[in-house]
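Enquirer: Task: produce atomic coordinates for the following.
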Amino acid sequence: MGICISTASSEIHETDGGHENVVYYQETVSGNEIQRLGSLCSQQGSKGSNQDAAILYQVMDKEIKLLENLDCSCSGTTAVIVIKQGGDLVIANLGDSRAVLGTITENGLMAVQLTTDLKPDLPMEADRIKKSNGRVIALKEEPHIQRVWLPHEDTPGLAMSRAFGDFILKNHGIIAIPDVSFRCLTSNDQFLVLATDGVWDVLSNNEVALIVSLAESEEAAARAVIDAAIAAWNKKFPTSTRDDCTVVCLFLQKMQHLLPDKLHCSLDAFIEIAFENHLV
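Expert: All right, here's what the predicted structure looks like:
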């Protein structure tokens, strides 16, 4: 599960259809916590932004723990938030959801990853977990996926290093402190995509950027990315349970639809993705 929010003092609406989640942007008023974070970021600069994001995320984590009807001892969620303040972006990432910027270069459309996937295979993350007596071990059947376990029990096997919830591991290196970064937008920047790892597990940054660049609206772009991710899951992992796919798309300006030779992918990839998702 994951939370993705892209806001410039705006509200996010989510449509949930089973494992498929489409989130899109509308010009209305957002929640108080997100508004407050955006206000503090613009007033206090980068140092204040880091501190305020950390405080707000931890407050949200504590509020989740107090929910009587929700047991999050062994379950939780990632979160990636992007706040647009004029021409500046503030990005606060928790876990392995991801934010990607679509921008125009002299060679065409390029996908720029704005966040780091915070997983236990990162040396800094693994070091923190091990210092708190957590274990970082991959299963034999999944040697490429490092997971976090309790010191003396083979549970719960969390595949991320930061999260809301998952309180059973909060004393063993799993934290709710986001990684905060900043970026100044340029006239070449076209759109933002925020999505959970269920999307990035099966689609590359450039594939997602390609799909979004062909869409006529933010909602259509999010739907197209979801559809492409589902198709990719069914093709690559036909016997596996599909991971959560949640997407936010935000157009920064009127989209420049590009020809295939201006995209950072092969023509075959362009044709396959475009036709599979009825985009051309």
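
Enquirer: make it CA atoms for all contacts and neighbour counts henceforth
Expert: Will do.

Enquirer: so what does the longest strand anywhere in the chain touch, helix or strand wise?
Expert: In the chain, taking DSSP state E as the definition, the longest strand is strand 76-85. When contacts are defined as 3 or more CA pairs under 8 Å, 6 or more residues apart in numbering; DSSP states H and E, strand 76-85 packs onto strand 2-7, helix 32-65, strand 88-94, strand 98-105, strand 164-165.

Enquirer: JSON lines for those, including distance to C245 and mean neighbour count?
Expert: Converted to JSON lines, the helices and strands packed on strand 76-85 look like this (distance: least, CA to CA, whole Å; neighbours: other CA atoms under 10 Å):
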{"stretch": "strand 2-7", "distance to C245": "8", "mean neighbour count": "24"}
{"stretch": "helix 32-65", "distance to C245": "22", "mean neighbour count": "17"}
{"stretch": "strand 88-94", "distance to C245": "16", "mean neighbour count": "24"}
{"stretch": "strand 98-105", "distance to C245": "12", "mean neighbour count": "22"}
{"stretch": "strand 164-165", "distance to C245": "18", "mean neighbour count": "26"}
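
Enquirer: For the comparison step, fold the sequence that follows:
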Amino acid sequence: MLLSSWEASFVKSFKEIDEELSLDSSIDSFCSGSTAVTMIKQGDHLVIANLGDSRAVLCTRGQKNQPVPIQLTVDLKPNIKSEADRIKKCKGRVFAMDEEPEVFRVWLPDENCPGLAMARAFGDFCLKDYGLISTPEVSYRKLTPDDEFVVLATDGVRVK
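Expert: Sure thing, here's the model as predicted:
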């Protein structure tokens, strides 16, 4: 019950954020956007919602009491088969440029732009009709006595 209730709340919240962003004319979000990661801790339960390549990493203690990082999220990039399949089904294209063969990107159907390296994001409305979504992937973890802290991380935040 805990996971499904929180999952529904996260999905609804992420959808509302994307809708509000689309209505804010002071932010140029047509060909730009952001990823996100958020977490709720309830007792010894963690519920994590991830969008794009923001990450949640848990520090736990190993058998020799050393710190061990555990990535709690998956980077939601276009090279993941299920993400690429959704994008292609919506007529978006997924491929890597010759200069960066390891970086798969999302492209418009008939133009080699914008080349977004994410499969999910807030904003980037030029790609929303072509498979880019703002629905987070929601995961769960029960904490143990060895777990110490979680780092929520993102990059590319620019404040004017």
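
Enquirer: on that earlier part again, which bit of structure 2 covers the longest strand of structure 1?
Expert: Counting by TM-score structural alignment, strand 76-85 of structure 1 pairs with residues 33-42 of structure 2.

Enquirer: and L116 of structure 2, what does it touch?
Expert: The neighbours of L116 of structure 2, taking CA atoms under 8 Å, 6 or more residues apart in numbering as the test, are R105, V106, W107.

Enquirer: Apply 10 Å and report the result again.
Expert: 31-33, 77-78, 94, 103-108, 124, 127, 132 (CA atoms under 10 Å, 6 or more residues apart in numbering).

Enquirer: I'd like the list of these that fall within strands, please.
Expert: Per DSSP E, these map to strands at G33, V94, F104, R105, V106, W107.

Enquirer: Can you turn the buried part of the contacts of L116 of structure 2 into a PyMOL selection?
Expert: Buried subset of those, written as a PyMOL selection, criterion 16 or more other CA atoms under 10 Å:
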select buried, resi 32+33+77+78+94+103+104+105+106+107+108+124+127+132
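
Enquirer: Could you measure from the spatially most central residue of structure 2 over to E148 of structure 2?
Expert: The centre of structure 2 sits closest to L51, judged by CA atoms, centre = their mean, with a distance of 1.8 Å. Here L51 of structure 2 is placed at a distance of 24 Å from E148 of structure 2 (CA to CA, to the nearest Å).

Enquirer: before we move on, back to that, report the distance from the longest strand of structure 1 to the chain centre.
Expert: 7 Å (CA atoms, centre = their mean, to the nearest Å).

Enquirer: same thing with stretch 51-58 of structure 1?
Expert: 18 Å.

Enquirer: any idea how far D28 of structure 2 is from the residue lying farthest from the centre of structure 2?
Expert: Distance from the C-alpha centroid of structure 2, by CA atoms, centre = their mean, peaks at K64 (33.0 Å). According to CA to CA, K64 of structure 2 stands 50 Å off from D28 of structure 2.

Enquirer: And F104 of structure 2, what's its match in structure 1?
Expert: Counting by TM-score structural alignment, the partner of F104 of structure 2 is Q146.

Enquirer: contacting residues around the residue nearest to that match when sequence neighbours are not counted?
Expert: Of all residues not flanking Q146 of structure 1 in the chain, A138 sits nearest, at 4.4 Å (CA to CA, 6 or more residues apart in numbering). By CA under 10 Å, 6+ apart, the residues touching A138 of structure 1 are D121, H144, I145, Q146, R147, V148, W149, G157, A159.
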